Each structure stands twice: as C-alpha cells, then as structure tokens.
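J.: Build the 3D model from these lines:
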Amino acid sequence: MRVALFALRAPVVALWVLCGLLTIGLVFPWAGRSGRLGLKKHWSRVLLMLCGVRTRIQGDPVKTGPVLWAVNHVSWLDIFVLNVVRATAFVAKQEIRHWPIIGWLAAGADTIFIERGYRHAVHRAGQAMKLRFSRNQPVGLFPEGTTSEGFDVLNFYGNLFEPAREPDIAIQPVALRYYHRGERSALPAFVGEESLLQNLWRLLGTTGVSVELVFLPLIGTPDQAKPPRAELASHARQSIREVVLVNQA
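T.: Down below sits the predicted model:
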C-alpha cells in the first residue's frame, strides 16, 4: 500500500513543484504583488491536496493588514499550511535557501532569509519584515529556530519580535497540531538528520494526515504599548504551548 501510494503521488507532486518553479520564474515577474500572493495561496492549497494533507482552522486569523504570526515549527509543510489561510512572507534560516526544491521555492516566494551568527543579520531581517508590514502583508515567524516533533514547544528567540512592536502591527500566536488518522502524530515532522526524500516517503505513502491551525488571541491591542520583545516571545510561547500540550495521543 505504501509503495503504491508513493508511486502514484510522487510524480504528481514533482510535476506540481516544477509548475511552481516555472511560475516563479516566468509568471511572477509580470503578475504584480496581488497576483503573486493569489498564486502562492492557490499553489500551496493544491500542494497540500496532492500530499493528502487536510487543514482545519480554529480561531480567527487576521485576514487584513500587517500581522506577525508566531508559529511553532514542525515540518516543511508549515509554510504552505499558513499560505492556505493567507499568503505569507516567512522568516527562515539561510540554510533553507540551499535546500533542493524547498529552498528554491522559498527563495522565489518572498521568504526573508536570516544568516544566524552574523552581527547585522537580525537587523537586516527586521528591516525586511518592516517592508512587508508596510505592504500590509503577514509575516510568519518560527521563533523556536528549528523544528520539533510537535508535542511540545521549544524556547522562543525574541529578537525578531522587535519589528512587530509598532502600534499598528498585530501579533498573533498560531499553534500547529498534526494528526494521522485522527490521532496526534509526529509522522509529518521534519526533524534531525532526516532527508526531504525520507520525509516524503513517509508522508506520501500514507493517508489520513491533517493539521489543525489554532489562531490564538492577539497579544495586546492597537491602542496599547507593546511589552519588550522578550515578554512578547514568552507570552506567545506560553499561549501556543497550552494548545500543543492538549489532546495528545
């Protein structure tokens, strides 16, 4: 069953990825910003469908205006899961830019890459985030800095909360919970030294994978001064962790 499913799905997914790369190279330069955002959202929705991943949304995602979505990080799927709700610019470590396929897609889809360990890296990433906010775009941030199996939440780095401390920018924690056939599962998790091909073998060779996106209450209100970035990070982590820890298999 696993071999048959993988053999059926993998070529179709590969063809869709190729279409995405061609779209970025040939269509994006002429599509305009709104056109690119619409294409990114549509492409992500179809990718998840082809991978057999269903999405369920709880809460009220910010649908208009600038927002920082602080999200726990489990899988390479996380980016496309958020894009289905609203086309999002993500902050990602520079290493992802060099990943085959995923890195190419990320580079062409308005990802903000940060070179960790460099003195001015956070400042440059912050300026790029402010530019997206000025365009009323959402920015997705994975403050853990790496992936986990999704059953707990690692410590958050607070530096990149700073650009969202402006009064007109919403900060919304988002908890992701992955399921396999109705039970909480680490099956889609992309952790450790696992290769993308190994992860795809597991994902495309099964059925019944779903992800729950829980959009939590905003931190503060537009008429309030936001607390320091470390406090913002702590608040976001605690809110997400309370959701991640419940209903575990």
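
J.: Could you use CA atoms for every contact and neighbour count after this?
T.: Will do.

J.: Spell out the secondary structure type for the most centrally placed residue in the chain.
T.: Nearest to the mean C-alpha position of the chain, counting by CA atoms, centre = their mean, stands Ile79 at 2.9 Å. State at Ile79, reduced to three classes by DSSP: H, G, I helix; E, B strand; the rest coil: helix.

J.: Quick one: residues contacting it.
T.: Applying CA atoms under 8 Å, 6 or more residues apart in numbering, we find Ile79 in contact with Phe90.

J.: same check, this time on Tyr178
T.: Taking CA under 8 Å, 6+ apart, one finds Gly150, Arg184, Ser185, Ala186, Pro188, Val209, Ser210, Val211, Glu212 in contact with Tyr178.

J.: any idea which helix or strand carries it?
T.: Tyr178 belongs to strand 170-180 when assigned by DSSP states H and E.

J.: Packing partners of whichever helix in the chain runs longest?
T.: The longest helix of the chain (DSSP state H) is helix 28-50. In terms of contacts (3 or more CA pairs under 8 Å, 6 or more residues apart in numbering; DSSP states H and E), helix 28-50 is packed against helix 2-22, helix 77-85.

J.: Go again with 6 Å.
T.: Contact here means 3 or more CA pairs under 6 Å, 6 or more residues apart in numbering; DSSP states H and E; on that basis helix 28-50 packs against helix 77-85.

J.: If you count neighbours, what's buried in the helix it packs on?
T.: Using 16 or more other CA atoms under 10 Å as the test for burial, helix 77-85 gives Leu77, Asp78, Ile79, Phe80, Val81, Leu82, Asn83, Val84, Val85.

J.: what's the spacing between the fourth one and Pro143?
T.: Okay, so that is Phe80. 17 Å (CA to CA, to the nearest Å).

J.: Ok, the second one next?
T.: Taking CA to CA as the criterion, Asp78 is separated from Pro143 by 13 Å.

J.: same check, this time on Arg135
T.: From Arg135 to Pro143 the distance is 22 Å (CA to CA).

J.: Would you state the strands of this protein in chain order?
T.: Secondary structure of the chain, counting by DSSP state E: strands at 53-59, 67-71, 89-93, 112-114, 138-141, 170-180, 183-184, 209-215.

J.: Proceed likewise with the subsequent sequence, for comparison:
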Amino acid sequence: MIRVVAVLALLRLAAITVAALPVQWVALRLGSSLADRLPVWWHRRALATLGVRVTPRGTPSSERPLLITANHASWLDISVIGSLGPVSFVAKSEVATWPVFGLLAKLQRCVFVDRTRRSATGRTAGELGDRLAAGDPMVLFPEGTSSPGDGVLPFRSALLGAARAAILDSGHTRVVVQPMAVVYTRIGGMPIGRADRHRVAWYGDMDLIGHLWGVCIAGGLDVEVVWGEPQIFEATTDRKALAATLETSVRDQLRAVLRP
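T.: This next block holds a predicted model:
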C-alpha cells in the first residue's frame, strides 16, 4: 500500500511540474512577478505531495541586498527553503545538466558555479552580485557540498568575498548576510537517529532517483528551518572571520534543535 501511495505521489508531482513549467517560462520572458511567486507555490505543493512538513523559526531579514547562508544536507533543501518565500540559489554547475531538476533550477534563475575551475569564481560572483544588487534574496551553501545533516562542514569564504566585491562595485556599501539552519528532525513520525540519516540526507555518491523514492515511502518528514542573527558585511569586514561566525551560528542552531 505504501508503494502505491508513493507512486501516486510521484504522479501528482509530475503533473504539477508539467503544469508549472510553461507558465514559469512565459512569466520569465515577460518579466512578470509571477516568476517569483510560482516557484514558491511549486515547492510548497511538492513538499505536501512528498509528505514533508516545514516549521520555520525566527525572522528573515527584510533588508536588501540579502545573502542567506545555509547548511546543506539534501536535494530537499531547495524545496524546503524555496517554500518559505521567493529566493534563488547558488548551485554547482552539474545541477544544470540534471534531468528535470536542472530545468527547474534554470527556471528559478539559479546561479551556477563551476567548482573545478577557480577562474570561474569571479564570473559567478559577478552574476551573484548583480542579482543581490537587484534586490533578489540569494541562498548560498558555503559548505560547498552536502553532508549527513547532523553537523556542519567548514564554511568556505571565497564566494562571500567575491560577492561583497561585486556588490560594492554596484554602488551598495554593505550586504546583509543571514545564517540559516535546515534541520531534519523526524521521519515517519519518529526522531531521526544516526542510523536513519541516510534516508533523509543525500550526499556523497548516493543515487538521486533511489533517494527520491526512499523519501516517497518514508511516511513523512519533519524539518525545522531556523533563521539566525543577520550579519553586516562591509568593505572592512574580514570575510574569513565572517564565514567562521556564520558557520558557528548555523552549527549552534542545528545543535539546539537536535539536542534540546
């Protein structure tokens, strides 16, 4: 019975995706505000279809430019964060080539970074800076990869510094950087233990389709999203020190949820 329900969930997800894609494409071409709102609707519908319940904590900053720095545990993070409001993501360049997911990322105007080419960082930062300067909230995963989700990997500071330079070049004097912790807490109504992390987190060389199917038959997931204290990033701010502060904030938020 669980498998039948999972298949029906995937069919519903496919249906809403097929319905939303052409509308989003047209909205982007026309410069309509619907292009910001439709991805939020899609992410919320996708999460509801997969049985993922999101509980936000704290308050997102209303200041702009706004760069959000979050930990990264799963492909689900995109929909979890995207369901909270209009945002775009900084994603690894491989995502652009993925079937379906790559198209969805492009239609949400993700900024793609080639992690294998150091020379590409400046171009990525320039695009990121332009988007931030235009008032678009952008989400960056400073760990650079996904993890099991019960801890936080070291935050890389390179894109932070390059993004600041791009913002300053656009005439702004500062950037608001807000840490965010994405914490998966329950699966099938039960607390997630270390042995269950692989059922939620997607990292290493895990198969994407197999992991998606596992989420469908999991019996529901609960996730908390915790907004941290916004930090001001100015010309004189030490980017490595800021990265360390953001990393500590996210780690503390994650621990507070997992070990209350």
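
J.: In terms of neighbours, single out the busier of Arg135 and Pro143 of structure 1.
T.: For Arg135 of structure 1 versus Pro143, the count of surrounding residues by other CA atoms under 10 Å is larger for Pro143: 24 against 11.

J.: Can you report how many residues lie near whichever residue in structure 2 pairs up with Gly140 of structure 1?
T.: Matched by TM-score structural alignment, Gly140 of structure 1 corresponds to Val139 in structure 2. By other CA under 10 Å, 26 other residues sit near Val139 of structure 2.

J.: give the contact list for Val139 of structure 2.
T.: Ile68, Thr69, Phe89 (CA atoms under 6 Å, 6 or more residues apart in numbering).

J.: Now list the buried members of the residues you listed.
T.: Of the contacts of Val139 of structure 2, these count as buried by 16+ other CA under 10 Å: Ile68, Thr69, Phe89.

J.: Counterpart of the first one over in structure 1?
T.: Right, Ile68 of structure 2. Residue correspondence to structure 1 (TM-score structural alignment): Ile68 of structure 2 is matched to Trp69.

J.: Number of residues surrounding Gly58 of structure 2?
T.: Quick note: Gly58 of structure 2 (other CA under 10 Å) scores 11 neighbours.

J.: my bad, His120 of structure 1
T.: That count, for His120 of structure 1 with other CA under 10 Å as the rule, works out to 12.

J.: Ok, Gly192 of structure 1 next?
T.: Neighbour number of Gly192 of structure 1 under other CA under 10 Å is 10.

J.: Equivalent analysis for Arg117 of structure 2, please.
T.: Neighbour count for Arg117 of structure 2, taken as other CA under 10 Å: 8.

J.: Next, work out how far apart it and Arg131 of structure 2 are.
T.: Distance, Arg117 of structure 2 to Arg131 of structure 2, using CA to CA: 22 Å.

J.: which position in structure 2 aligns with Pro227 of structure 1?
T.: Counting by TM-score structural alignment, Pro227 of structure 1 corresponds to Thr237 in structure 2.

J.: swap in Leu204 of structure 1?
T.: In structure 2, Leu204 of structure 1 lands on Cys216 (TM-score structural alignment).

J.: Can you give me every residue that contacts that match?
T.: Contact analysis of Cys216 of structure 2 by CA under 6 Å, 6+ apart lists Ala6, Leu50.

J.: swap the cut-off to 8 Å and go again
T.: Cys216 of structure 2 sits in contact with Ala6, Ala9, Leu10, Leu50, Gly51, where contact means CA under 8 Å, 6+ apart.

J.: Kindly report the same for Ala10 of structure 1.
T.: Neighbour list for Ala10 of structure 1: Leu204 [criterion: CA under 8 Å, 6+ apart].

J.: Pick the one among the buried residues of helix 77-85 of structure 1 closest to Gly103 of structure 1.
T.: For the buried residues of helix 77-85 of structure 1, the closest approach to Gly103 of structure 1 (CA to CA) belongs to Ile79, at 11.8 Å.

J.: any idea how far the match of Gly140 of structure 1 lies from Ile78 of structure 2?
T.: 9 Å.

J.: How far away from the center of its chain is stretch 8-16 of structure 2?
T.: The chain centroid and the centroid of stretch 8-16 of structure 2 are separated by 22 Å, computed with CA atoms, centre = their mean, to the nearest Å.

J.: ok, average deviation of that stretch from structure 1?
T.: Here the mean offset of stretch 8-16 of structure 2 against structure 1 after fitting is 1.2 Å, by mean CA distance after the TM-score superposition for structure 1.

J.: In structure 1, what stretch matches that stretch?
T.: Using TM-score structural alignment, stretch 8-16 of structure 2 corresponds to residues 8-16 of structure 1.

J.: Tell me what angle the strand holding Tyr178 of structure 1 forms with strand 209-215.
T.: Angular relation of strand 170-180 of structure 1 and strand 209-215 on a 0 to 180 degree scale: 160 degrees, by axes from the mean of the first three to the mean of the last three CA atoms, to 10 degrees.

J.: now strand 170-180 of structure 1 and strand 67-71, what's the angle there?
T.: Strand 170-180 of structure 1 runs at 40 degrees relative to strand 67-71, counting by the same axes, to 10 degrees.

J.: between strand 170-180 of structure 1 and helix 77-85, how many degrees?
T.: Angle of strand 170-180 of structure 1 versus helix 77-85, following the same axes, to 10 degrees, is 120 degrees.

J.: And the helices in the stretch 101-250 of structure 2?
T.: Using DSSP state H, counting those that start in this stretch, the helices of the stretch 101-250 of structure 2 run over 101-107, 120-133, 158-169, 197-200, 208-216, 239-258.

J.: Need these in CSV (columns: distance to Ser61 of structure 2).
T.: Below are the helices of the stretch 101-250 of structure 2 laid out as CSV (distance: least, CA to CA, whole Å):
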stretch, distance to Ser61 of structure 2
helix 101-107, 24
helix 120-133, 14
helix 158-169, 18
helix 197-200, 28
helix 208-216, 31
helix 239-258, 15
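
J.: Out of these, the one nearest Glu63 of structure 2 is which?
T.: Nearest to Glu63 of structure 2 among the helices of the stretch 101-250 of structure 2 is helix 120-133 (11.2 Å), distances taken as CA to CA.

J.: Just list what that closest one packs against, helices and strands only.
T.: strand 111-113, strand 138-140, helix 158-169.
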